[in-house]
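A.B. asks: Predicted model follows, preceded by the sequence.
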Amino acid sequence: MKVIARQFTKDILLSTLFVLIVLIALFAFFGLIGQMDEVGRNEYDLATAFLLTGLTLPQRAYELSPLAVLLAAVYTMSRWASTSEFTVLRAAGMSPVRLAAMLVVPGLVLLVSTYVLGEVAAPWAMRYSTEVRSANDPTLTARGYNSGAWVRDLTKTPDGTEVDRFINISSISAANRLETGAWRVFEFNDAGKLSRIVRAESGIFTPGKGWTLRNAVETIYPKLDRDKENPQQAPLVRRTAAELPLASTVTPEILGVMMTKPERMAMLDLSSYIAHLDRVNQVSDHYRSVFWSKAFYPVGVLVMLAISMPFGYLNARSGGVAIKIFLGVLIGIAFYALNNLFSYLSAAASAPPALMAAVPSVFMLGASALALWWVERR
């Protein structure tokens, strides 16, 4: 059985690699065609289009991994069934449990590979893609809003006073996250009254020291006493500074989130941003949902292997390989749709995101077990 297990593992891994290359090539072709309208604008040449298309491949590979594994496993199972190899193995005493054990090794290899794609290769490629785009089009350095990126900051002054800030940054550089465009800081005291506004031409972050705002104009509003009849109790104070230090819990990593879709972020970055949102009392449901979806998505590789098992018990008269591959495609699309559906339901219904993210995998595993029981009892 060891020789059979090694051959089985080899067939599944090679088939998965082949199917993944074909699917990625198909999506890359359409992605390249979609960029043709931009070639020739803002120094956007054909080489840049090829580079940007290439940088999307890790993300595509991550997204297509479960489907590729399913198609490859269905093909391998169907081929072994069509040549009666499964019939011989079953006659030799191979049970569904033994078959599942044979799938453990290729499953773990593909599971780890999918995690590496989603947590290392894809986020790095997407960040570099943003850098390439920002080098050719400076307007891409902003998050996409006309007013720039907005972020909330809760911090304390050196004397221990809590400060609530709303910070607006006009542009965030993809090439150098330590430097930003113009800042506007709206600072409120513990009573919810506006106490200070800071405007600066740019900001620079120094590790260990924090942000320094350049060419800043600071406007300090007086604290009004409601018991007095004259509301104008003290004048405004306006000061200018070539460099103004600003203590803040906002880091370049948090600002980097402003340039990336949550679905394309690494789980570590998502976790840091969720912690920041919780710290400043902002809603983080969507990011939590995406975090747990990314945590369970690679597990779909193992689920797809389990779904392919019943196909090995279908003989050649149960349909050709093409029909089984077609069924595999439908199942893969259904799994992808369920993942997206429950991801949105988690945020909309305020359900536990970890539980909702696990539902598609559990449902598919149940369907696989039922199908395997049915073909085994036929």
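C.D. replies: Yep, that arrived. Residues are numbered from 1 along each chain as shown.
A.B. asks: contacts, neighbours, all on C-alpha from now
C.D. replies: Noted.
A.B. asks: which stretches of the stretch 1-150 of the chain form helices?
C.D. replies: For the stretch 1-150 of the chain, helices defined by DSSP state H, counting those that start in this stretch occupy the ranges 2-34, 46-55, 57-82, 85-91, 96-102, 104-116, 122-136.
A.B. asks: Mind listing what's buried along the second one?
C.D. replies: For helix 46-55, a neighbour-count test (16 or more other Cα atoms under 10 Å) marks 48-49, 52-53, 55 as buried.
A.B. asks: Regarding Arg238, what is its secondary structure?
C.D. replies: strand (DSSP: H, G, I helix; E, B strand; the rest coil).
A.B. asks: for it, what are its contacts?
C.D. replies: Shown in contact with Arg238 (Cα atoms under 8 Å, 6 or more residues apart in numbering): 217-220.
A.B. asks: can you do 6 Å?
C.D. replies: Applying Cα atoms under 6 Å, 6 or more residues apart in numbering to Arg238 gives the contacts 218-219.
A.B. asks: If we ignore the residues flanking it in sequence, what's nearest Ala367?
C.D. replies: Ile307 (7.8 Å; Cα to Cα, 6 or more residues apart in numbering).
A.B. asks: which residues sit in contact with the residue lying farthest from the centre of the chain?
C.D. replies: Note on the chain: the largest C-alpha distance from the chain mean falls to Glu229, namely 55.7 Å (Cα atoms, centre = their mean). With contact set as Cα under 6 Å, 6+ apart, Glu229 has no partners.
A.B. asks: alright, now check it against this:
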Amino acid sequence: MTVLQKYFGKEILRAVLFVLLAFLALFAFFDLINELPAVGRGGYQIQHAFFYIALGLPGYTYELMPIAALIGSIYVLAQMASNSEFTIMRVSGLSTRQAGFMLAKIGLIFVLITFLFGEVISPLTAERAERLKQQAQGTSSKEFRSGLWTKDQIRDDSGAMIGSRFVNVGELLPNGRLKDVKLYEFDSELRLTSMVTASTADFQGDRRWLLSDVATTRFALTVFNLAVLPDATSGIATTTAPTRELMSDITPDILSVTFADPDRMSAFDLATYTRHLAENRQVTERYDIAFWKKIIYPFAVFVMMALALPFAYLHARSGGVSLKIFMGIMIGVSFKLINSLFSHVGLLNTWPPLATAIAPSLLFLAGAVVALWWVERH
């Protein structure tokens, strides 16, 4: 078994690497075509485009690894079937369970690689790519014409929540600085207590922001009760200051999440942002689904390799190697589409996030079990 394990491992690793490199080259070519119109805009030159595309490849590696594992495994197993190698292995005592166990041990390598790219490499390179593009083009992050909106909590010195704050940011610069900041602060009864404007805000660490060119307008609680205070303007006071320190749970990382694709974020970042949304009583379903997909997706490699195993039982008369590879490509594309479809349908129908994330893998795993049962019977 050790000899067979090494033989399977060497052939499958080589085939999967080849398929993955071919996919990466194809996607890099398409990305280059998409980036060419942006070349020459500001300081964004062709070398920046190449670097931007290269930084996006780890994200594609994460997304394509299960499909590459499927196609590479099908190629190797189909070749063995066409050369009668797998038939000889079965006659020598190799059972379906043993073959599946060998594939699972090989698949564990791909699972670990997928986790590494999804949790460590891809989030860092994706963030670096966006900063590179913004710096080269001289642009900044904007979500709406009115800027970026987020919600925060106001806490006292003991950490207890005493109110809420709505934050409006005109621009988020690549270095994490905020421009054109507006804060609308409310008490626990949701009554507006103050409005703060600042030209810039810089994060100092430990929940502290330093606001510059600050204007603070405070509202007395009687302002909104004209029966008590007919002249409402007398309950409004405005002060200015060159700087002011602000304590907030919001960090530049949390703000940058707003502009990031959840599928390109790490599970740790998704969990942090989801917790922030939940604390502020905001909708978290989209990020909950993305979090569970991030946890479960690497294990789809096992499902894809299980789907590849039945192809070892199909002889040449059941179709050539090229036909089987084409079938593998269609299965991989179907898995990708169904995985994305379940995410949107689950979000629309408020399905449990874990069930939404795991359902496509379970569906294709059931298909693999049925396919193995069929080839063994026939």
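C.D. replies: That came through fine. Here the structure is a predicted model, which means the values were calculated and not measured.
A.B. asks: Work out the TM-score between the chains.
C.D. replies: The pair, once superposed, lands on a TM-score of 0.96 when counted by TM-score structural alignment, normalised by the length of the first structure; 375 aligned residues with a Cα RMSD of 1.5 Å.
A.B. asks: could the helices of the stretch 1-150 of the first structure be laid out in CSV, adding distance to Tyr145 of the first structure?
C.D. replies: Putting the helices of the stretch 1-150 of the first structure into CSV (distance: least, Cα to Cα, whole Å) gives the following:
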stretch, distance to Tyr145 of the first structure
helix 2-34, 23
helix 46-55, 23
helix 57-82, 25
helix 85-91, 58
helix 96-102, 50
helix 104-116, 32
helix 122-136, 15
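A.B. asks: so which of the ones you listed is the most packed in?
C.D. replies: helix 57-82 (a mean of 24; mean count of other Cα atoms under 10 Å).
A.B. asks: That helix vs the second structure, average distance?
C.D. replies: Its matched residues in the second structure lie on average 0.7 Å from helix 57-82 of the first structure after superposition (mean Cα distance after the TM-score superposition for the first structure).
A.B. asks: Skipping adjacent residues, who's closest to the aligned partner of Ala215 of the second structure in the first structure in space?
C.D. replies: Counting by TM-score structural alignment, Ala215 of the second structure corresponds to Val217 in the first structure. Distances taken as Cα to Cα, 6+ apart place Thr240 nearest to Val217 of the first structure, at 4.5 Å, with adjacent residues excluded.
A.B. asks: For the one you found, give its distance to Tyr128 of the first structure.
C.D. replies: 37 Å (Cα to Cα, to the nearest Å).
A.B. asks: Helix, strand, or coil at the residue farthest from the centre of the first structure?
C.D. replies: Per three-state DSSP, Glu229 of the first structure ends up coil.
A.B. asks: before we move on, the earlier item: and the gap between the residue nearest to Ala367 of the first structure and Arg165 of the first structure?
C.D. replies: From Ile307 of the first structure to Arg165 of the first structure the distance is 51 Å (Cα to Cα).
A.B. asks: Looking at these two, which is more packed in?
C.D. replies: Ile307 (25 against 21; other Cα atoms under 10 Å).
A.B. asks: Need the counterpart of the more buried one in the second structure.
C.D. replies: Ile307 of the first structure maps onto Leu307 in the second structure, by TM-score structural alignment.
A.B. asks: With Thr125 of the second structure as the reference, measure out to its match.
C.D. replies: Taking Cα to Cα, one finds Leu307 of the second structure at 32 Å from Thr125 of the second structure.
A.B. asks: which residue is nearest the centroid of the second structure?
C.D. replies: Most central in the second structure (Cα atoms, centre = their mean) works out to Asp263, at 2.1 Å.
A.B. asks: Contact partners for it?
C.D. replies: Taking Cα under 6 Å, 6+ apart, one finds nothing in contact with Asp263 of the second structure.
A.B. asks: and the gap between it and Lys336 of the second structure?
C.D. replies: Asp263 of the second structure is 13 Å from Lys336 of the second structure, by Cα to Cα.
A.B. asks: tell me, how many neighbours does Gln233 of the first structure end up with?
C.D. replies: Neighbours around Gln233 of the first structure, by other Cα under 10 Å: 12.
A.B. asks: if I look at it, how far off is Ile167 of the first structure?
C.D. replies: 28 Å.
A.B. asks: how close does the closest residue to Met247 of the second structure other than its chain neighbours sit to Ala201 of the second structure?
C.D. replies: Once flanking residues are discounted, Met247 of the second structure sits nearest to Arg208: 4.8 Å by Cα to Cα, 6+ apart. To Ala201 of the second structure, Arg208 of the second structure is 10 Å away according to Cα to Cα.
A.B. asks: circling back to that earlier point, tell me if I'm right that the match of Ile307 of the first structure and Val369 touch.
C.D. replies: No: Leu307 of the second structure is beyond contact range of Val369, at 8.1 Å (criterion: Cα atoms under 6 Å).
A.B. asks: what are the ranges of the strands in the stretch 101-250 of the second structure?
C.D. replies: Along the stretch 101-250 of the second structure, counting by DSSP state E, counting those that start in this stretch, strands occupy 148-155, 161-172, 178-187, 192-205, 208-219, 236-247.
A.B. asks: can you list those strands in TSV and add distance to Met330 of the second structure?
C.D. replies: Listed next are those as TSV, based on distance: least, Cα to Cα, whole Å:
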stretch	distance to Met330 of the second structure
strand 148-155	40
strand 161-172	41
strand 178-187	46
strand 192-205	48
strand 208-219	51
strand 236-247	52
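A.B. asks: Of all those strands, which one comes closest to Phe18 of the second structure?
C.D. replies: The closest of the strands of the stretch 101-250 of the second structure to Phe18 of the second structure is strand 161-172. By Cα to Cα, the value is 40.2 Å.
A.B. asks: before we move on, the earlier item: ok, which of the helices of the stretch 1-150 of the first structure comes nearest Leu327 of the first structure?
C.D. replies: helix 57-82 (9.2 Å).
A.B. asks: Asn369 of the first structure: how many residues sit nearby?
C.D. replies: Wrong residue type there; residue 369 of the first structure is Ala, not Asn. 16.
A.B. asks: do the same with Gly192 of the first structure
C.D. replies: Gly192 of the first structure: 10 neighbours (other Cα under 10 Å).
A.B. asks: what's the answer for the one 4 residues further on, then?
C.D. replies: With neighbours defined by other Cα under 10 Å, the count for Arg196 of the first structure comes to 19.
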